[in-house]
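Student: okay, structure incoming, though there's no sequence with it:
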C-alpha cells in the first residue's frame, strides 16, 4: 500500500512524550515483525504502542479497545489489555493505542513443542470466543474488510486471481471450491470473530499457544473466516483435532476453505508480480487448499 506511513522509534518516542509524559523516560523499541495494518513498538518492559500504518486501518484503534475490554474476561487465552489511547496530532495523523505487553513469539517463527496441543488450545480459544456475549458487537462490514460477512464480495478478485495463476494451479478445482464456498450463508445468530487468526497474531511461549493479539478486524458474524489455519498452518492429526473440536457444520468449513483460498490466491498473485522470496510458502498453502477438503 503506497500510503503506508514510515513510523520510527523517534516518532513513537515523541508521541509518548507529548501525550503521556509520565512514560516519556521509557525506552521505545520497534517489534519485529511489527505487523502490517498496525506497527507495534515496545514501551518499557510492560507496555506496547500500536499505531495504524495507513488511513485504511485508522478506525481499528477506537473500535478495538472497547472490544478488548469486553472480551478479555470471557476468553480462554490472554489478549491485550488497554492502558491508554493516544490522539491524532501534528506528529501523527491517527489515534493509537497503548496496551499491556504480552510475552511471546509469533507462531510463524516460534518453536512449538506439540502441534496437537497448539490445535487444542486454539480450538478452545475459538469456542470461548463463540460463547462470548455479542450484545453491542459491530456487525461485519467494510470497517473490518468484511471478515465474518459475505465471502462473495471478493468474487471478482478471486476469479481474476484464478485466471492469472492458470499456468500453475488447477483452475477448475479452485473455481469449484470457490463456488461451493459461496453457495451457503451463516443462518444462525452472529458469533464473535477475531477476523485475522493468522500465525503472526498467535503468540507462543514455552512451546505452546499463550495469547492472541490484534483484534482490529473483530466483529460479529459468520465464524468461517477464523478457520483458515486449518489449511494454512495446521496439518495431519492437528488439523483433524482442530476440526473435530469445533461444533460447526460442513457448509461453514466449506466457506472457511473459500476464505483461505481467496486470501492465498490474491497474496500469491501479489508476490508473484513482485518476485517475493516467500512465494513458495503461498504455493504450498494453495496446494493444500486444492487437495485437502478437510
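Tutor: Nice, thanks for sending it over. Keep in mind that this is a model prediction, so the values were computed, not measured.
Student: could you use CA atoms for every contact and neighbour count after this?
Tutor: OK.
Student: just give me the residue right at the centre of this structure.
Tutor: Centre of the chain computed as the mean C-alpha position; nearest residue by CA atoms, centre = their mean is residue 196, 1.8 Å away.
Student: residue 112 contacts residue 203, doesn't it?
Tutor: No. Under the criterion of CA atoms under 8 Å, residue 112 is not in contact with residue 203, lying 10.4 Å apart.
Student: list residues touching both of the two?
Tutor: Applying CA atoms under 8 Å, 6 or more residues apart in numbering, one finds that residue 112 and residue 203 are jointly contacted by residue 209.
Student: compare neighbour counts for these two and give me the winner.
Tutor: Neighbour count, other CA atoms under 10 Å: between residue 112 and residue 203, residue 203 has more, with 24 against 17.
Student: where's residue 78, which helix or strand?
Tutor: In this assignment (DSSP states H and E), residue 78 forms part of neither any helix nor any strand.
Student: ok, now how distant is it from residue 32?
Tutor: Going from residue 78 to residue 32 by CA to CA, to the nearest Å gives 21 Å.
Student: these two - which one has more neighbours?
Tutor: residue 78 (17 against 11).
Student: how far away is the closest residue to the more buried one other than its chain neighbours from residue 194?
Tutor: Distances taken as CA to CA, 6 or more residues apart in numbering put residue 211 closest to residue 78, at 4.8 Å, once the chain neighbours are dropped. Noted for residue 211: a distance of 13 Å to residue 194, by CA to CA.
Student: alongside the first one, take a look at this:
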C-alpha cells in the first residue's frame, strides 16, 4: 500500500475494533468521531479523557514514535497544554499503519468573529510564541515552511502563491493580492532561525469559555525556521486593534511583520485554491485571513 496515494477508510467500527484488540482497558469507553477540518488525521474521542488519532495516509516508519518523543521534549518549555501520546497502536490488516491514543485537551477552536477576550488571547499567544522561540534542544529539525520541508526563504513559495492568485481571479482582488505578496517577498531576512510551530491557525488552537488560550495542537510541522512563521494569529484570528500589542510583546520589526503577512497570505490562498469547495471550515479561516491581509494599508 502506498501511503502517498491511498487514503485509509476509517470509521467508528474500525477504531472500536483496534482499541478493543490492542488496548482492552479502554474497550468499554464511549467512542465518537470528532468533527475536524484537518487533512491529515481522523480523530475520535474515547471516553472523557482520551482521543484516538489515525493518520489518513497510514505509515509504518516510526512517525508516531517520533511525534511522541518530540511532544514530550517540548511540553516542559511551553505555558499551555500540548498533546501527549498515551499509547501507540500497531498496524493491522484492517489499518496498515501506526496510530495513537492521546490525552484529551479541553477547549474549543476560537472564531475570529467571536473572541470573548481578544487582548487576553493575544497576550497568551505572544507568551506561547516567545516561549517556543526560547527552546534549546539538541534535536533541531527544520520547520515545514512551505509546500515541502525546507529552510528556503519566501522565494521558494513564489510560484505556488502566484498560481493560487491566478486561479482565484474573480473571487479575490488579484491586483491587491499580488501587490501585497510582492511587498512581503521583498522584505529582508537575515536568516536567523528560532523554534516555530509554523501553523498557528484557529484549527490548531483551543480556548476556554472565557476566551483564554488553553492548548495548542498539531506539532508535526514545528522546528527551526523564520520567526515570521509564528505571526499567523495576527491575520487568522486577532482583531486589528490588538496587532500592536501582539507585535510589541514579541518585539517584531517591520521586515518580520511583512514576511509574516506574506506567509499567511500564501498559505491562505493555497488553501482556497485547493479546498474552497470541499472543506468549509478551512476555507472560512482562509477567506478571513485573505480579507484581513488585503485590507491592510501598504
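Tutor: All right, it came through fine. Source: prediction; values computed, not measured.
Student: re the thing from before, sec struct for the residue nearest to residue 78 of structure 1, please.
Tutor: strand (DSSP: H, G, I helix; E, B strand; the rest coil).
Student: ok, for the counterpart of residue 40 of structure 1 in structure 2, nearest residue in space, not its chain neighbours?
Tutor: The alignment partner of residue 40 of structure 1 in structure 2, by TM-score structural alignment, is residue 43. Once flanking residues are discounted, residue 43 of structure 2 sits nearest to residue 53: 4.6 Å by CA to CA, 6+ apart.
Student: contacts only, for the residue opposite residue 214 of structure 1 in structure 2 once aligned.
Tutor: Applying TM-score structural alignment, one finds that residue 214 of structure 1 aligns to residue 218 in structure 2. Counting by CA under 8 Å, 6+ apart, residue 218 of structure 2 touches 83, 204.
Student: one more pass at 7 Å, please.
Tutor: Residues in contact with residue 218 of structure 2, defined by CA atoms under 7 Å, 6 or more residues apart in numbering, are residue 204.
Student: how near is it to residue 22 of structure 2?
Tutor: Residue 218 of structure 2 is 24 Å from residue 22 of structure 2, where distance means CA to CA.
Student: and what of residue 272 of structure 2?
Tutor: Counting by CA to CA - residue 272 of structure 2 and residue 22 of structure 2 are separated by 39 Å.
Student: higher neighbour count, those two?
Tutor: residue 272 (24 against 14).
Student: hmm, the more buried one is touching residue 288, no?
Tutor: No. Using CA atoms under 7 Å, residue 272 of structure 2 is not in contact with residue 288, being 10.8 Å away.
Student: can you show me the helices along the stretch 151-294 of structure 1?
Tutor: 155-164, 171-181, 229-232, 236-245, 250-274, 279-291 (DSSP state H, counting those that start in this stretch).
Student: and the fifth one, what's buried?
Tutor: What it means is helix 250-274 of structure 1. 251-269, 271-272 (16 or more other CA atoms under 10 Å).
Student: same check, this time on the last one
Tutor: Using 16+ other CA under 10 Å as the burial criterion, the residues of helix 279-291 of structure 1 that qualify are 279, 282-283, 285-286, 288-290.
Student: give the other helices and strands that that helix contacts.
Tutor: The contact analysis (3 or more CA pairs under 7 Å, 6 or more residues apart in numbering; DSSP states H and E) places helix 279-291 of structure 1 against helix 229-232, helix 250-274.
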